[in-house]
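> Got a sequence here, can you model it:
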Amino acid sequence: MKVAVFSCKPYDKRTLTTFANDKQLSMSYFESRLSMETISLVKGFDAVSCFVNDDINAEVIQCLKQQGVKTIALRCAGFNNVDLDAAQKQGIKVFHVPDYSPTSVAEHAVALIMTLNRKTHRAYHRVKEGNFALEGLMGFNLEGKTVGCIGTGRIGAAFCRIMKGFGCRVLCYDLFPSQELIDQGCQYIALDEIYQKSDIISLHCPLNPSTHHLINKHSLEKMKDGVMIINTSRGALVHAQEAIDALYSGKIGYLGLDVYEQENKIFFEDMSSHIIQDSVFQLMLTFPNVVVTGHQGYFTIEALNHIAETTIDNLLHHQNDKNNSRQLT
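This is a model prediction of the structure:
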């Protein structure tokens, strides 16, 4: 099987090459994203492997079919960037990696909480400049605070367990409550109650029509003044401009983002010598109580290895016509 790997960075190539060794797969690596602009690269390949910001829309899928591609192996859990209906109509199988390392993303969400709370990002620069003053670096104890977790799948559940370890009161919202989390002392309540009662709200839900811009001016109005919002899931869960308005008003006291709605234009690339053509994003970075990371929540050794291993396994399962629970179409 000849596989074209898109959005491939050096670390992806290293792990994929390791797990593809002697597996009857011929891997070709492309740093560019898959889109209509790069579709010509798939000529002669049987399968493509893509990541979170590849644009696999209906037009791209039709071209993949015409080029003879039979398989799309995603190297991520989310699949909102793939037109699954179009893939099914074209007879193209789509696989994903539903469980690569829930704790890696959950731990990164906690890292954002701790950074924003204890202002370690600001303290680091002060000390580098010889400034050891503590004024402006006041934080708060996490113990006893109310943390709202929206979405309690594998990542959300891992996050809840960590926050319980801090001594937090953990409130959850999910269409499918976890009895395991309930047994551990977490409480499931209505979404509006999450908004009203939480000191910290962390998003761990998928992006779909019902969750698009879940954090907006209407949901923010229901929250405590000075609430902390953390998003390590999908960028479009947060309406960026309305979050900025809430930062100005003080409704949002802390904002931690590892994802951004328009991230496909900037994330995973070195933009340090470029002018970022996104005024909303640039404005967000000016706030001292905002911390943004470049979609690195998943980025641990354990997660990368598991992503590579599962991606290779998905391709081999399809090649050998075996059943696979990670198949989406």
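> Please count neighbours and contacts with C-alpha atoms only from this point.
Fine.
> Residue 200 reaches residue 228, doesn't it?
Yes - contact criterion C-alpha atoms under 8 Å: residue 200 and residue 228 qualify, at 4.6 Å.
> can you give me the strands for the stretch 51-200 of the chain?
71-74, 93-95, 146-150, 169-173, 187-188, 200-203 (DSSP state E, counting those that start in this stretch).
> Buried deepest among those strands, which one?
strand 71-74 (a mean of 27; mean count of other C-alpha atoms under 10 Å).
> could I get the strands of the stretch 51-200 of the chain as CSV with distance to residue 48?
Below are these laid out as CSV (distance: least, C-alpha to C-alpha, whole Å):
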stretch, distance to residue 48
strand 71-74, 5
strand 93-95, 10
strand 146-150, 32
strand 169-173, 35
strand 187-188, 40
strand 200-203, 30
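> how about those strands, which one is nearest residue 123?
strand 200-203 (21.8 Å; C-alpha to C-alpha).
> which other helices and strands contact the closest one?
strand 146-150, strand 227-231 (3 or more C-alpha pairs under 8 Å, 6 or more residues apart in numbering; DSSP states H and E).
> Export those strands to TSV and append columns for distance to residue 318.
TSV is the format used below for these (distance: least, C-alpha to C-alpha, whole Å):
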stretch	distance to residue 318
strand 146-150	34
strand 227-231	34
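> Following up with a second sequence; could you model it the same way so I can compare the two?
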Amino acid sequence: MAVKNQYQDLLRSKVSSAISQAQAAAGFSHQGVKGSVLELLISQLFEPLLPADIGVGTGQIIDSYSGKMSGQIDIVLYNKAILPPILVDDKLGVFPIESVLYTIEVKTTLNATELRMAHDSAKDLASNFGYLPGLKDEQGKEKHHSIEKLRSVVFALNSDLSGNGLNEAERYRVQYGKDVAHIRAICVAGKEYWYDNGNNWVGFKDGENFDEVLAFIGGVTNTYLTVSSSRGQPCLGNYIVPEAKGFVATKSRDVPSVQVSCEGCGLEGEVVPEIGAMDITVNGTLSAKDKCPNCEGTMKSVSGTYVFKKGKLVEKNEG
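Reported below is the predicted structural model:
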């Protein structure tokens, strides 16, 4: 006979308590029902039972490329060691997408309309948000690499499905049809749990008390490290530094420089040209080694004559 799993039993008791409180709050008719349910699920279920390196919050997600903001996300699971959120209070804030591992849409009663809304929100996050690279090449420049996008899941306290009809995975499959299953997992407390393994929806119904919630939490804990490690260490400055209007270099010594401008956005600046230890005369334009800080465009000088001795600019005739 198998030894009773005391760890699992303790988790089950905590899950049972948290779900009972959330379901009781969901039965109220006042305007703040959703907020009360979220607060209970965050404080009594997800935060205590998930590993300490997973932050749990609520709010909106942002990307640095366009400044695009998501709609309100019920629960955001994030790793602040990747990039920190800006929090209004202990939980509510704005989360850089590179740090977001999971989003959880919470439904008091899951129905077809709520499921479609969750799918549309997940599709927007998957299709319209970009991720900063978190790795650098040998020259210290950011390089593109494989990044696992955030996983969108649904957690419900109840469902309008009944009888021997469709299960939640089958209902969702009918909804998204030939589209991608942007929702990766669905859990209805006390009823069923499903996750998409890429080829099939895998799950179960009618287990022991809150087996489906334990499986849902276990699924998150089994996968979050893989998602997190794919992100690397993106530069926080991409979110903090304002867009440049122009740039200059304060010379550390008396060296000649040239004026350059971006071919893409027109940003103007000043650089010290680097060509190696050569004696050469350039008739034409010079291109800066570094790309435009705004748009990654090429920074070029005006056409002219540029004379170099041992790699140093000694004479220029611009225009």
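> what's the TM between chain one and chain two?
Put the two chains on top of each other and the TM-score (TM-score structural alignment, normalised by the length of structure 2) is 0.29; 154 aligned residues with a C-alpha RMSD of 6.2 Å.
> Please point out which parts of the longest helix along structure 1 sit buried.
Identified as the longest helix of structure 1 according to DSSP state H is helix 301-319. Under the neighbour-count criterion of 16 or more other C-alpha atoms under 10 Å, helix 301-319 of structure 1 has 303-316, 318-319 buried.
> Which member of these is positioned nearest residue 247 of structure 1?
Using C-alpha to C-alpha, those come closest to residue 247 of structure 1 at residue 303, 33.0 Å.
> quick one: that closest one and residue 104 touch, right?
Yes - using C-alpha under 8 Å, residue 303 of structure 1 is in contact with residue 104, at 7.1 Å.
> so who does residue 25 of structure 2 touch?
Residues near residue 25 of structure 2 by C-alpha atoms under 8 Å, 6 or more residues apart in numbering: 33, 36-37.
> end-to-end on stretch 307-318 of structure 2?
11 Å (C-alpha to C-alpha, to the nearest Å).
> for stretch 104-112 of structure 2, that is, sorry about that
17 Å.
> closest to residue 4 of structure 1 out of the helices and strands packed on strand 200-203 of structure 1?
With C-alpha to C-alpha as the yardstick, what comes closest out of those is strand 227-231 (30.9 Å).
> thought residue 95 of structure 2 was touching residue 61?
Yes - with contact defined as C-alpha under 8 Å, residue 95 of structure 2 reaches residue 61; the gap is 4.7 Å.
> Nearest to residue 28 of structure 1, out of the strands of the stretch 51-200 of structure 1?
strand 71-74 (13.7 Å).
> neighbour-wise, which of the contacts of residue 25 of structure 2 leads?
When these are compared by neighbour count (other C-alpha atoms under 10 Å), residue 37 ends up highest, at 23 neighbours.
> mind listing what that one touches?
When contacts are counted by C-alpha under 8 Å, 6+ apart, residue 37 of structure 2 touches 22-23, 25-26.
> Show me the strands in the stretch 1-150 of structure 2, by range?
Going by DSSP E, counting those that start in this stretch, the stretch 1-150 of structure 2 shows strands at 55-62, 73-78, 86-87, 92-96, 100-107, 135-136, 142-143.
> Give me the contact list for the third one.
To tie it back to what came earlier, the one meant is strand 86-87 of structure 2. 93-95.
> and which of these is nearest residue 204 of structure 2?
residue 95 (32.8 Å).
> Neighbours of residue 280 of structure 1, how many?
12.
> Name the nearest residue to it, ignoring sequence neighbours.
Excluding the flanking residues, the one nearest residue 280 of structure 1 by C-alpha to C-alpha, 6 or more residues apart in numbering is residue 241, at 6.6 Å.
> Can you check my assumption that that neighbour lies in a helix?
Yes - Residue 241 of structure 1: assigned to a helix according to DSSP: H, G, I helix; E, B strand; the rest coil.
> and it, how far is that from residue 256 of structure 1?
The value you get for residue 241 of structure 1 to residue 256 of structure 1, if C-alpha to C-alpha is used, is 15 Å.
> three-state assignment of residue 239 of structure 2?
Assignment for residue 239 of structure 2 (three-state DSSP): helix.
> Distance check, it against residue 135 of structure 2.
For residue 239 of structure 2 relative to residue 135 of structure 2 (C-alpha to C-alpha), the value is 17 Å.
> and if you look at residue 192 of structure 2?
Applying C-alpha to C-alpha to residue 192 of structure 2 and residue 135 of structure 2 gives a distance of 39 Å.
> more neighbours, those two?
Neighbour tally, residue 192 of structure 2 and residue 135, criterion other C-alpha under 10 Å: the higher count belongs to residue 192, 24 against 17.
> Give me the neighbour count for the residue nearest to the more buried one when sequence neighbours are not counted.
Nearest residue to residue 192 of structure 2 in three dimensions, chain neighbours excluded: residue 205, at 4.4 Å (C-alpha to C-alpha, 6+ apart). Applying other C-alpha under 10 Å, we find 14 residues neighbouring residue 205 of structure 2.
> Let me know whether residue 205 of structure 2 touches residue 188 as I believe.
No - checked against C-alpha under 8 Å, the pair residue 205 of structure 2 and residue 188 is beyond contact range at 9.6 Å.
> for structure 2, what spans make up the helices?
6-26, 33-40, 47-49, 112-128, 168-176, 211-229, 237-240.
> For residue 318 of structure 2, which of these is the nearest?
helix 237-240 (34.0 Å).
> Give the buried residues for that closest one.
Applying 16+ other C-alpha under 10 Å to helix 237-240 of structure 2 flags no residue as buried.
> which strands and helices sit next to that helix?
Helix 237-240 of structure 2 packs on no helix or strand, going by 3+ C-alpha pairs under 8 Å, 6+ apart.
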